[in-house]
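> give me the fold of what follows.
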Amino acid sequence: MARSLKVKSEYIPRVKQAVRRNGYATQQLLAEELGFAKSTISLFLNGKPISNLNFFEICQSLGLDYREIADWDELEETAAATSEDEGENRAADFSKYVERLSNPNFFEICQSLGLDYREIADWDELEETPAATSEDEGENRAADFSKYVERPPVEQLCLETVRQAGSLLRIKSAKGMGKTLLVDRILSQVDKRQYKTVSLSFLQASKGIIGDLDRLLSWFALIISKKLGLAALFQEKWQEGLGLYSCTAYFEDHLLKKLDKPLILVLEEIDSLFAYTSVADDFLSLFRLWHEEAKNNNTWQKLHLIITYSTENYVPADLNKSPVNVGTEILLPDFTLEQVLILANKYQANLGKDELQKIINLVGGHPYLIQKAIYAISQKQLSLADFLETAATEEGIYGDHLRGHLLNLQEHPNLAAGMKKVVESSSPVDLGATINWQLHSLGLVTFVQNAVQPRYPLYSDYFRYRLSS
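Reported below is the predicted structural model:
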């Protein structure tokens, strides 16, 4: 069975309706909920191939029957090799489907068998039909900005930074703050005639790759080359077994010099690496090195890096500082009342300033929480009064969001104990530098000098109840 699936063309309208029916006002909201790159959701909704596992998870989230909407005929035509029995039973035999999902990819199989993937891969075929060239990337990432609300001066600062030779832009926040949509906004304002653009999400890499530095370096260089239509260059020039030098030498001596214009390289979800501390430290040091080299090296000035990551993954990785500390850092702020009013008008929600202020009084200006509330009320899924009554409960529209945070705390009893103290106190609490920082990384508290307090009343109300039992 092939490793990718796509939606049948006749089912595309249905899956787009399912997004709205399930309360996701935008593709970005669904992407944030699932922890996917927005480009993956866009490909799914437009009938483009995505990985089997991602296809199944999206279907589950939207209440869709993957066996019904998947283009199995297309899969039959393009599958590398399937038996007749597998072809007949491919939609129904879920146990085989799961088994095949767990198999390593081509790259990993070659490594485990001691085969040289550069020798046995069909590079000509790959060169002719790359999965996504840099020209395709712009189309795949095309976003609907009709609901986009700017947060000056964030957008202008990002754009000015990206246009600088050898730049490194870091966008970090807790989930739901709009990192992916901001990147899409930046890319939409870049002159495509002056830059090549490639995006890579580290969610695409398996644990076997992420946990091994040499594998990760090879995978990274290969995927970037493939997206640029230069897979054959990788086959010819990549030097295996030299660690970080392999990647630096390949980019400097071959890939960047091959390009006729600067490359904007977007690296998303790098927090997927954080749990593999030694690998992450070495791999992320590449970007610090490349950024420093760009100050005096014309070749490295052709590379413009955009890196995004969610701060929640600091906690399971037991980090007490940011893993990347060079370049220009962007911390995404909450919406102001004026920006919330703009968003409400874009949804044609019949909500005035006083009503919107009531929402803000509960969830602050958190973009995801605000957007979800405005959408639900504007679509008459619930009234403002019902929203205010149920928001901080698992019955309300934030039930999944709150349970997700609760699970994080339950997995780290020291954080749960700390959060309990915070929500039960009438004034800011100092839990010590590490606990303060980790709760802040989860997006649950804000700093008041050296102490912390609940970020929003939504969290105070919910966790005061849940953590008291």
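> okay, CA-based contacts and neighbour counts for the rest of this
Will do.
> hey, where'd the helices end up in the stretch 301-450 of the chain?
Assigned by DSSP state H, counting those that start in this stretch, the helices in the stretch 301-450 of the chain fall at 337-346, 353-363, 367-378, 384-390, 399-410, 413-424, 433-441.
> longest helix of this protein, counting residues only.
Looking across the chain with DSSP state H, the single longest helix is helix 277-293.
> run the chain-centre distance for that one.
Helix 277-293 has its C-alpha centroid displaced from the chain centroid by 20 Å (C-alpha atoms, centre = their mean, to the nearest Å).
> other residues contacting it?
Contact partners of helix 277-293, identified using C-alpha atoms under 8 Å, 6 or more residues apart in numbering, comprise 166-168, 210-213, 217, 244, 248, 273-274, 300, 317, 323-324, 326-327.
> how many residues are close by Lys358?
Number of residues near Lys358 (other C-alpha atoms under 10 Å) recorded here: 14.
> distance check, it against Leu458.
12 Å (C-alpha to C-alpha, to the nearest Å).
> quick one: closest of the helices of the stretch 301-450 of the chain to Leu126.
Closest of the helices of the stretch 301-450 of the chain to Leu126 is helix 367-378, at 38.7 Å (criterion: C-alpha to C-alpha).
> what helices and strands are in contact with the closest one?
Applying 3 or more C-alpha pairs under 8 Å, 6 or more residues apart in numbering; DSSP states H and E, we find helix 367-378 packed against helix 337-346, helix 353-363.
> now the other sequence, so there's something to compare against:
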Amino acid sequence: MDELLQSVKKILQDKPLDSIQWFVLYQSWLGKTYGEMAEVSGYGNNYIKEVGSELWQDLSIALGKRITKKNLHLALNKYLQDEIGNQENQNQQNFGAESSLEMVSPDLFSASNIEFPSGPVALDSPLYINRPSLEEVVCNEILHPGCLIRIKAPKKMGKSSLLNRMIAYAKEQDYQIVSLDFQEADQDVFASLDKFLRWFCVNVTRQLNLLPCIDDFWDMEMGSKVSCKIYFEAYLLQYIDDSPVVLALNEVHRIFEHPNIAQDFLPMLRFWHEQAKQDRTWQKLRMVVVHTTEIYIPLKLNQSPFNVGITITLPPFTLKQIQNLALRYGLDWAGNSEGEKRLAPLQSMVGGHPYLVSLAFYHLYQGEMTLEVLLKTASAPMGIYGQHLRELLTLLQEEPALMSAMEQVITTDEKVELDAIAAYKLESMGLVQLNGNQASAMCELYRIYFSQQLGKQNSANASREFTS
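Alright, predicted model coming up:
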């Protein structure tokens, strides 16, 4: 058991488990059911299941293979054996990685082909940093009949870039691709569930090179959801060949803004996913849902509006990945141990946030400032991160309770016990990292900036009280 605990700590080194997660892991190892765990612990059965589901997903992402409660023994025993047998080889590989960071030809770098970081990283761009366990999990999962993958993260963490690479992989498997971005939909499309589902069906149909014939399958007495299901089942999935169809839905958080649609559309996708477990027709369909998490805050949501399938949460860059990206931007000084030491404060400042790291390297490549100057001015209103910080501040100002919770976090160097809802929302915004409900600032940039802003706010309030 001690070996198990040490192995899991090593596997999830960047994401320590809290007490209830350790409990579920230990009881699962002993072969206990979720019901038995609920009785012993006093927690609800559904909550124990949710904890277990998230734990298996975290292990799956870290190990690059699907981990479930049923195969836990087999997977972790194999991991232990591989660790013992491959330790020497791994050390040799690590030494090689230290001395041979990914270099990109200097010919790739010029003012014309290094673009300002904005939007997904192009498939052929040298600036995309692979996160092998993520890419492997997503690409392996898309091979499973009837799968549903949910990619979620705060803005600009790389969701669309990962989605595009998964789509490219699916094309290599000769899968048919339907890619919908809900930002493209006109506002009046969301006027009603019926109008939205018709728009949805027409778009899918045309991307499959079929002629829309929605009226032949639509029956208002059965309802829009059932009509949509019949249209897919009896027409779209029947008239395509036997190759699977990947339905990639991007910017799905836009639907969350329309509860009258979200409350029916999202459960409909879940039902289709469940149908695939017993119906071969639905096994042709593989769904990928991508959404940002900040949308939870203004909508007053206290939990994710869509929990189903395998969930991929994008992690920040490691120091080694930051170093590799620096080299891809042509910052040759980053290529040795001294360069790594210089980059460590940048990782601490922005927490490895992919967009914030890329933005820093863009400005360094342009020669606009040194790394040291960039770090000193990072939290300044007119600094390179000014717009990003103001957007986060606006969200917090709309939620006084969250602003108060954030103030608790940044006024101490210790982890702070937060209300579960506040902790969840701040983590969804990417502002804090959690260990249970204990929160700490995600990065030094956020700690400094929000300390400055709260200081100004408190000074203004004190001035108003004095004058009144």
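> report the buried residues of the longest helix of the first structure.
With burial defined by 16 or more other C-alpha atoms under 10 Å, the residues of helix 277-293 of the first structure counted as buried are Val279, Ala280, Phe283, Ser285, Phe287, Trp290, His291, Glu292.
> counterpart of the first one over in the second structure?
It refers to Val279 of the first structure. Val279 of the first structure maps onto Ile261 of the second structure when the alignment is built from TM-score structural alignment.
> please apply the same query to the last one.
Using TM-score structural alignment, the equivalent of Glu292 of the first structure in the second structure is Glu274.
> which stretches in the stretch 1-150 of the first structure count as strands?
According to DSSP state E, counting those that start in this stretch, the stretch 1-150 of the first structure carries its strands in the segments 4-5, 50-51.
> mean deviation, the longest helix of the first structure versus the second structure?
Its matched residues in the second structure lie on average 1.1 Å from helix 277-293 of the first structure after superposition (mean C-alpha distance after the TM-score superposition for the first structure).
> what is the neighbour count of Trp72 of the first structure?
Using other C-alpha under 10 Å, Trp72 of the first structure has 19 other residues around it.
> how about Ser426 of the first structure?
Neighbour count of Ser426 of the first structure, defined by other C-alpha under 10 Å: 9.
> what's the counterpart of it in the second structure?
That one, Ser426 of the first structure, aligns with Asp413 by TM-score structural alignment.
> then Asp400 of the first structure?
Aligned against the second structure by TM-score structural alignment, Asp400 of the first structure finds its counterpart in Gln387.
> kindly report the same for Glu329 of the first structure.
Checking TM-score structural alignment: Glu329 of the first structure goes with Thr311.
> for Asp188 of the second structure, see how far away that match is.
Thr311 of the second structure sits 30 Å away from Asp188 of the second structure when distances are taken as C-alpha to C-alpha.
> cool, Leu127 of the second structure as well?
Look at Leu127 of the second structure and Asp188 of the second structure: by C-alpha to C-alpha, they are 38 Å apart.
> and these two? which has more neighbours close in?
Counted by other C-alpha under 10 Å, Leu127 of the second structure and Asp188 do not tie: Leu127 has more neighbours, with 19 against 9.
> now the buried members of the contacts of helix 277-293 of the first structure.
Neighbour counting by 16+ other C-alpha under 10 Å classes Gly166, Ser167, Leu168, Ile210, Gly211, Leu213, Leu217, Thr248, Leu273, Phe274, Trp300, Gly327 among the contacts of helix 277-293 of the first structure as buried.
> residue in the second structure matching the third one?
Residue pairing (TM-score structural alignment): Leu168 of the first structure is matched to Leu148 of the second structure.
> who's in contact with its match?
His273, Arg286, Met287, Val288, Val289, Val308, Gly309, Ile310.
> mind telling me what element the closest residue to the match of Glu329 of the first structure other than its chain neighbours is part of?
Among residues not flanking Thr311 of the second structure along the chain, Arg150 sits closest, at 4.7 Å (C-alpha to C-alpha, 6 or more residues apart in numbering). Assessed by DSSP states H and E, Arg150 of the second structure sits inside strand 148-153.
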